[in-house]
Every structure is written in structure tokens, then in C-alpha cells.
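A.B. asks: The sequence and its predicted three-dimensional model are supplied below.
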Amino acid sequence: MECLYNNVQGKEFVAFEGETIEADEDFKDNEKSNMTMGPILGLELEGQDATKYPLLVQPIELSIGTRFNSWTIAKYYLKEYGRQKGFVVNRYRVEYHKSSDSNNHTVKKRTFACENAGKYKSNKTRLIEQQCNKGSKKTNCKWHINLSNPESSDFIHITFAHLEHNHTINADNTRFATSFRKFDNNIMAKIEHAVVYGHCDAHTIRNLLQPLFPDQLFLTQDLSNAIQKIKREKKVTGSDASQLLKFLLKKQKDEPTMVVQPLIN
């Protein structure tokens, strides 16, 4: 998720994940001036569709000088690094190359930070005793990585890395964090087939897909959201039961030996 910036009384704030957090001064301009040439990660992903990148099994090691061939691969590797370690890595700050073409926004530098980075700042203007604020997971965590794509290089370089957290890492994040529960295109295609042609509900789809994707978490809410999205896009109308009955009656018409007997309570 990209961030929006506002400057209030000399302080910079970032609108992030529905919250406003105070940008951390420690994240600014803390990279080394000399580019260190380290290993190139992600060469195996070159030429692949970014939506079909596989889960990375080999432990990922990040350090100053580590390089990537593109911002897309760099972002994916950092996301997978977080998944392996049990936390979510978010995009935090971006800087673009200067260009005379206002439509050409090539990324020059980017900061990735722990999801708990920054300090929560309420947007509410009511008196504090009249506010009913929700809790925030922001702990001002300093974990962050700076990357740079200088004009003199074809690679994305890690120029600074602070790899320590100020909070406990929850191992369950690997399975339950929203960022890691997203269904890939392969799973979405199978859900779509089950919805459009099988008129299946979330419970049935989970039972069908879980054996095929044992490492994927299929929460009812996630499946329901995916099903409703497909129904809107494919203009599938009617309830699951009515659609199933229509499907079976059509099959009965095509195959006279098939018997369908609706039961009405």
C-alpha cells in the first residue's frame, strides 16, 4: 500500500492502512554513499508473471549490497522474507527520479518497513475525553530496509538495513496475516469454476480445495469475499440453492436417465 504525506508544523505524517502515523526520522537518508556489490536475488523469477511467483522455500538473507533486477522482484522477496520470519513488510516511503516528463515516475528510492513502524496519530478533532479510539498495532518499530536504483546502475540495491524489532514476533502471522492469506490466480480460477459451473458454497469449495492446496489457509470470510467478487464479475444471480437446482434440472433435461426430485420443506 502506498503512503500519502502531510507536513504539519515541521513534522511528516504518513496515512497508512487507515491510520495516520508519524514518519520516523531514523528512516531518512541513512544509507551509505558507496554502493556495495552483493549477491543478486530473484534471478529465477525473471520473465515470470508476477502474479504467479512461487512461495520461496530457501531461507532469504538480506544485507547491505544485496541486489535485485527489478522493483517487482525486490518487493516480492521482501514480502517473502517477512513471511519466513513471521511479520508483514509494508512499503513505507518512495522517492522518484527527477524527469522533465511529468508522466514518467521511475522509482529511485524506496523504504520498506515493519507493519508496526511509526507512531499512531489520531485524525479526530473532538476533545480527547469524547473520543472512542480503537487500539493500534503501531509500536514505532525501527525494522526497515532502504533500497535505491541509481541512474548509474541496472540493479536495485539494498543501501541500509535495520533488522531488529521492538516487539514480539507472532509466528501465527505466517498463516493468519491478511497479506499472506490472499488467494493466487490458480486458486481463484478453481473457485471461479466451482461458483460459475458448480454453484458451490464456501463450505463445499473449502472441502474441495484444501486437499489440493494443503499449505493455503481457507477462512470462511476470505472464501465468501472471493465468491461474491466472482458473482459480481460473472453476473451470477440467485442463491446458491436456486442456482444448484437450475443446474441439476438442466442436467436432467440433457440426460433423461438422471432423476432430480426437489424436496420442499
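C.D. replies: Right, received. Where do you want to start? Numbering: from 1, shown residues only.
A.B. asks: make it CA atoms for all contacts and neighbour counts henceforth
C.D. replies: Will do.
A.B. asks: Which secondary structure state is assigned to Asn146?
C.D. replies: strand (DSSP: H, G, I helix; E, B strand; the rest coil).
A.B. asks: For it, give its distance to Cys114.
C.D. replies: From Asn146 across to Cys114, the span is 12 Å (Cα to Cα, to the nearest Å).
A.B. asks: Over to Val14?
C.D. replies: For Val14 relative to Cys114 (Cα to Cα), the value is 14 Å.
A.B. asks: same check, this time on Ile230
C.D. replies: Distance, Ile230 to Cys114, by Cα to Cα: 32 Å.
A.B. asks: Okay, one more to line up with it:
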Amino acid sequence: GDEFMNWDAAERQVQNYAMKVGFDLVKRHLEKNKHDEIVCHTFECKTSGKYKAKKKADNEDVCECKSAKVNCSWRVNLNLSGGTVHVTLLNKVHNHSLYKKIQDVSSKHRRLSPEMLNEVEFLVNIGCEA
């Protein structure tokens, strides 16, 4: 499998892959050793798992809410071994549609452009109110 020099490089590669393919990631599991060093890290598709209601209520009173969780099985496990980070498991299967331009639909990727930030700063500096 793939190997990386450090955790930052590994996470960056996983993030870039997800954006290229068209899905969002979540950091699901992190394990550290007794020296507080990360030794295992799992990333999953944002739609992994199933919706679980936090509120305990009678079934008659519960509305059926639509959830983004569709039990997607995409996941990657990364482990530190011999000073390098290795991919020890990669399940590439998604059970949902992927987005060609995930950055356009995902709140995680939405950012103000430098031009927008400059305009906001200009308007604030001249005392413009909304």
C-alpha cells in the first residue's frame, strides 16, 4: 500500500483524493501510544453510519427526518510503523452519488475569495454598515 513520511502528508493526500473523487471525509478514529504519538487514524466518508436519534421519545411523536447518513462503507485506515505512515485498509466503495465539484456543494470547502475578503475589509474600514 501507499506510505507517507508523516501524518500531515497522509491526511493531505486523503483529503485531496476525496475532493478529486467527489465526497466529504470525517475523521472517525484516532489512536495514540503512551508517548502521545498518533499510531492509527481512520477516515470515513461523511455519509458513513446510520442516523440515530439523540432524543428518546415515543415512536408516535418522532418525525421521520431525512439524514445524510446512508451507511456508506468508504474508509481508509492509516498506521504508523517504522517511522512512516502506511495505508493498511482502503475500501473505495460508495453507495451514493459522488459530486464532480464537491467544493461547490460542501460547506467544508466554502471560503470567501481573496477579492471578497478585500471588499469586506474595505467596506468595514470606510464604516459601511449592512
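C.D. replies: Sure, I can see it. Note that the structure is predicted; figures quoted are calculated from it, not measured.
A.B. asks: Tell me how the two chains score on TM-score.
C.D. replies: Put the two chains on top of each other and the TM-score (TM-score structural alignment, normalised by the length of structure 2) is 0.84; 130 aligned residues with a Cα RMSD of 2.3 Å.
A.B. asks: coming back round to it: looking only at neighbour counts, state which of Ile230 and Cys114 of structure 1 leads.
C.D. replies: Comparing Ile230 of structure 1 with Cys114 by neighbour count (other Cα atoms under 10 Å), the higher total belongs to Cys114, at 24 against 19.
A.B. asks: Under the alignment, what does the more buried one map to in structure 2?
C.D. replies: The alignment partner of Cys114 of structure 1 in structure 2, by TM-score structural alignment, is Cys45.
A.B. asks: need the contact list for its match.
C.D. replies: Residues near Cys45 of structure 2 by Cα atoms under 8 Å, 6 or more residues apart in numbering: 23-26, 72-75.
A.B. asks: Nearest to Leu123 of structure 2 among the residues you listed?
C.D. replies: Asp24 (33.7 Å; Cα to Cα).
A.B. asks: Residue in structure 1 paired with the closest one?
C.D. replies: Per TM-score structural alignment, the equivalent position to Asp24 of structure 2 in structure 1 is Val88.
A.B. asks: what's the neighbour count on that match?
C.D. replies: Other residues close to Val88 of structure 1 by other Cα under 10 Å number 22.
A.B. asks: what's near enough to touch it?
C.D. replies: The neighbourhood of Val88 of structure 1, defined by Cα under 8 Å, 6+ apart, consists of 79, 82, 114-115, 173, 177, 179.
A.B. asks: okay if I get the residues you listed as CSV plus secondary structure?
C.D. replies: Formatted as CSV, the contacts of Val88 of structure 1 follow (three-state DSSP):
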residue, secondary structure
Lys79, helix
Gly82, helix
Cys114, strand
Glu115, coil
Asn173, helix
Ala177, coil
Ser179, helix
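A.B. asks: Where neighbours are concerned, which of those has the most?
C.D. replies: Busiest of the contacts of Val88 of structure 1 [other Cα under 10 Å] is Cys114, holding 24 neighbours.
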